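# Just a sequence and a predicted model for now, questions to come.
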Amino acid sequence: MPVRAGSAVLEGQLTVPAAARGMVLLTGDGAWQGIAIALHRAGLGTLAMDLWDSTEPAAYRNVFDIVLLAHRLGAACDWLHKYTALPVGCAATGTRAAAALEAAADHSTLRAVVSLSGRPGLARPSALVRVSVPVLLITGDLDTALIGRTRLAADWLRCPYRVAEMPGVADPAAGDALHHVPRLMTDWFTEHMAAPTEAFGVPARP
């Protein structure tokens, strides 16, 4: 399924279950298959895609260009909402998680964000303070450096958020931790995506 984001054309795999009640954009390096299956069973559709045009040479892809990635991610979320007329959330790994948070600050179509072993600290503080939708930050408790950076990023948030530390895990986007992650993510999206942003109230601290 091609999605235009500015001059780029992004390819993605779209799945819309019968009677879907929301859509989740999945992006970044990660094993999304099990997560996608869990989301589908919960009545949530998915669009799994990278944020690079297939014509862009790998050598010129700057995964740390958060502004560019946020622009493309936001455009993809806008397209997904227009195409399905459903609430849209985003789950992202690595630097794409920072892009998802930046996009959430500027795109009203994005209703919830999950960072899975992501780099939220690469998002600009000026964007983090403007995020108004619920944010779930999943890390492994063995990656102490990432936990520290994630908590620092979370301190800038003024929205409902949760930092979920997976015990005994370095990277929750890979390996045995993946059997815990789908339920955690599914619960977050089903709980938050359909509700009006104004109903979230006081930020939920971990």
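Alright, I've got the coordinates.

# rest of the way, CA atoms for contacts and neighbours
Will do.

# show me the biggest helix of this protein in terms of residues.
When every helix of the chain is counted residue by residue (DSSP state H), the longest turns out to be helix 66-84.

# can you pull the buried residues of it?
66, 69-81 (16 or more other C-alpha atoms under 10 Å).

# swap in stretch 30-45?
Counting neighbours by 16+ other C-alpha under 10 Å, stretch 30-45 gives G30, W32, I35, A36, A38, L39, H40, A42, G43, L44, G45 as buried.

# hang on, the second one packs against L26?
Yes. Counting by C-alpha atoms under 8 Å, W32 sits close enough to L26 to count as a contact (7.3 Å).

# Find residues that contact each of these two.
Jointly contacting W32 and L26 under the rule C-alpha atoms under 8 Å, 6 or more residues apart in numbering are A48.

# Apart from its chain neighbours, what residue comes closest to the residue nearest the centre of the chain?
Computing the C-alpha centroid of the chain and ranking residues by C-alpha atoms, centre = their mean puts A91 first, at 2.5 Å. Nearest residue to A91 in three dimensions, chain neighbours excluded: V114, at 4.6 Å (C-alpha to C-alpha, 6 or more residues apart in numbering).

# And here is the other one:
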Amino acid sequence: MQTLQVQIPVDYVKLGGILEIPGTARGVVVFVHGSGSSRFSPRNRQVAAGLQREGFATLLFDLLTQDEQRHDDVDATYRFNIALLARRLGSTLGWLRQWAEVATQPVGLFGASTGAAAALVAAAQINTVSAIVSRGGRPDLAGTALASVRAPTLLIVGELDTEVIRLNQKAAGQLTCEHSMAIVAGATHLFEEPGTLDEVTRLAAGWFGRWLTRAIS
């Protein structure tokens, strides 16, 4: 397993990231975190570790600089700027192609909270995304971009996260791509209940295994 601490140049800033590549990767999954989170998110890192065991390379990266995050913590300047977050994600996907170990691998996106909306908007704009998984996401914030998403999309929501279930159902009705919705029993928004994040990992690994493998063949 290679573990690389990277700096990703986007816009006028550099974003920190962690790129981890197993010996023989069968795809690369880029994590798009939600507001107030970062590449050090313990939940995303747990899911990433599970995907690595299944043979996927992973990239966890910061959508905001430390200064931007401090501003966002005060007045939410950036967290709902989906266009900005999607643009930075798109630039990051282009940057990722410089790494020979993953340059030709199919790409999946794993979005959480507002990061799920950014993932969907970016996927609607570029054709290099082969699959998307949303965990407790806000796909509704992707707006009119939903109808242009071509990558197969899995929406995972906690059973007890009733408002987010409603928003995901609304968004699913606007998707024209292959899509599915999975409800994790006993889970709230952050999937902090025992075993619930393991179920998220199982569902994500299955979805990426299905669609990223198909993208290779």
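Great, that's in hand. All of these numbers come straight from a predicted model, not from anything done at the bench.

# sorry, back to before: which strands and helices sit next to the following helix or strand past the longest helix of the first structure?
Where DSSP states H and E defines the elements, the next helix or strand beyond helix 66-84 of the first structure is strand 88-93. Under the contact criterion of 3 or more C-alpha pairs under 8 Å, 6 or more residues apart in numbering; DSSP states H and E, the helices and strands touching strand 88-93 of the first structure comprise strand 22-27, helix 66-84, helix 94-106, strand 110-118.

# matching residues in the second structure for strand 88-93 of the first structure?
Alignment of strand 88-93 of the first structure against the second structure: residues 107-112, by TM-score structural alignment.

# Just the residues contacting the matching stretch, thanks.
Stretch 107-112 of the second structure is contacted by residues 27-34, 116-119, 128-138, 208, 212 when judged by C-alpha under 8 Å, 6+ apart.

# re earlier: give me the angle between the longest helix of the first structure and strand 22-27.
Counting by axes from the mean of the first three to the mean of the last three C-alpha atoms, to 10 degrees, helix 66-84 of the first structure points 150 degrees away from the direction of strand 22-27.

# rewinding a little: using CSV, please lay out the helices and strands packed on strand 88-93 of the first structure together with distance to C159 of the first structure.
Putting those into CSV (distance: least, C-alpha to C-alpha, whole Å) gives the following:
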stretch, distance to C159 of the first structure
strand 22-27, 19
helix 66-84, 19
helix 94-106, 11
strand 110-118, 10
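
# what's the closest of the ones you listed to E165 of the first structure?
When those are compared for distance to E165 of the first structure using C-alpha to C-alpha, the nearest one is strand 110-118, at 9.8 Å.

# If you count neighbours, what's buried in the lengthiest helix in the second structure?
With DSSP H applied, the helix covering the greatest number of residues in the second structure is identified as helix 196-216. Neighbour counts using 16+ other C-alpha under 10 Å place 196-197, 199-201, 203-205, 207-209, 211-212 of helix 196-216 of the second structure among the buried residues.
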